[in-house]
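K.L.:
Quick check, what structure comes out for this input:
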Amino acid sequence: MAYWLMKSEPDELSIADLAAAPEQAFVWTGVRNYQARNFMRDAMRIGDGVLFWHSSCAEPGVYGLAEVAKTGLTDPTQFDPESPYYDPKSTPEAPRWQSVAIRYAKRTAFLSPARLREIPGLEAMTVLKRGNRLSITPVTDDEWAILMEILA
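P.N.:
A predicted model of the protein is given here:
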């Protein structure tokens, strides 16, 4: 089992949206970074744990937990000319953008980046590194264990 931090703008998909449909698997669309795409395509597995992070909002940070529910998906937004994530170089025969679907696990106490920086053992978390803007980052086993103690 692996662990991930996945960022979403709450006006597109929030932890409240996941909580409102706990049995539904939400396809993670719109990723247009090759490293994040490769995490979804090559490394994520069903059952992996997810820290759900709200980004581009007044209070970014961890708002809940989810799990990877499906893998090996093709991001449908790459084919839609009306989508902001449309990629004219991608075709259904040769898609460039892969995805996963996630399912709600639980809401948690809010953890801001500032709070995360105060927690011993989390200093090296990828999301806290200067200049990191990836929407999907790995979380180590040790980091996950520390966070599960705090969020329990």
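
K.L.:
Going by C-alpha atoms from here, please, whenever you check contacts or count neighbours.
P.N.:
Noted.

K.L.:
Contact partners for Ala114?
P.N.:
Neighbouring residues of Ala114 by CA atoms under 8 Å, 6 or more residues apart in numbering: there are none.

K.L.:
buried set for the longest helix seen in the chain?
P.N.:
Secondary structure of the chain read by DSSP state H shows that its longest helix is helix 141-151. By 16 or more other CA atoms under 10 Å, the buried positions in helix 141-151 come out as 143-144, 147.

K.L.:
want to put them side by side, so please do this one too:
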Amino acid sequence: MARSYWLMKSEPAECSIDDALAAPHATVPWTGVRNYQARNFMRDAMRVGDGVLFHHSGCAEPGIAGVAEVASGPRVDPTQFDPASPYFDPKSRPDAPRWVLVDVRALRKTRLLTMAEMRAHPELAEMVVLRRGNRLSITPLTEAEWRLVTEVLRPAG
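P.N.:
You can find the predicted model right below:
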């Protein structure tokens, strides 16, 4: 199967690229996704080894902060069953869970690639995260978008 590419948003106060890099094996469970389309991407389309752009959102300066990869297949997100979790879903049952997660392994922190800088590249005009009104926490990337962004983020030298 061909490798796929994803942009995954996380609020840095919840899990930043630094948090992911500091986690055991630089791997974190991508919990708390409560949008059916984003869930379906994790459940049906993501594969181990897929490329991930780690995007900080809900902060003063949103943008891509690192490069990662999908590190596991989908599994049940336990936060849906925890009443103390902000991601608790009272309608989800252990015998019929609604929500899944995948593990994400951080590979490297990058300089912040801001939304404005992404918009300045005409080749990225169709990038889902740049579309007006897009609120999805997980969006697919084309191979061309992945290549351009990772090239822009490549360290000098």
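
K.L.:
Drop the TM-score for these two in here.
P.N.:
Laid over one another, the chains give 0.97 as their TM-score (TM-score structural alignment, normalised by the length of the first structure), with 152 aligned residues with a CA RMSD of 1.0 Å.

K.L.:
what do we get in the second structure for Arg107 of the first structure?
P.N.:
In the second structure, Arg107 of the first structure lines up with Lys109, judged by TM-score structural alignment.

K.L.:
which ones are touching its match?
P.N.:
Lys109 of the second structure touches 17-18, 21, 65-67, counting by CA under 8 Å, 6+ apart.

K.L.:
tally of neighbours for the nearest residue to Arg105 of the second structure once chain neighbours are set aside?
P.N.:
Sequence neighbours aside, Thr27 is the residue nearest to Arg105 of the second structure in space, at 4.1 Å (criterion: CA to CA, 6 or more residues apart in numbering). Neighbour count for Thr27 of the second structure, taken as other CA atoms under 10 Å: 21.

K.L.:
where's the residue lying farthest from the centre of the first structure relative to Ile150 of the first structure, distance?
P.N.:
Ranking residues of the first structure by C-alpha distance from their mean position (CA atoms, centre = their mean) puts Glu93 at the top, at 26.4 Å. Glu93 of the first structure sits 45 Å away from Ile150 of the first structure, going by CA to CA, to the nearest Å.

K.L.:
which residue numbers in the second structure go with stretch 63-73 of the first structure?
P.N.:
Counting by TM-score structural alignment, stretch 63-73 of the first structure corresponds to 65-75 in the second structure.

K.L.:
now do stretch 10-17 of the first structure
P.N.:
Going by TM-score structural alignment, stretch 10-17 of the first structure sits over residues 12-19 in the second structure.
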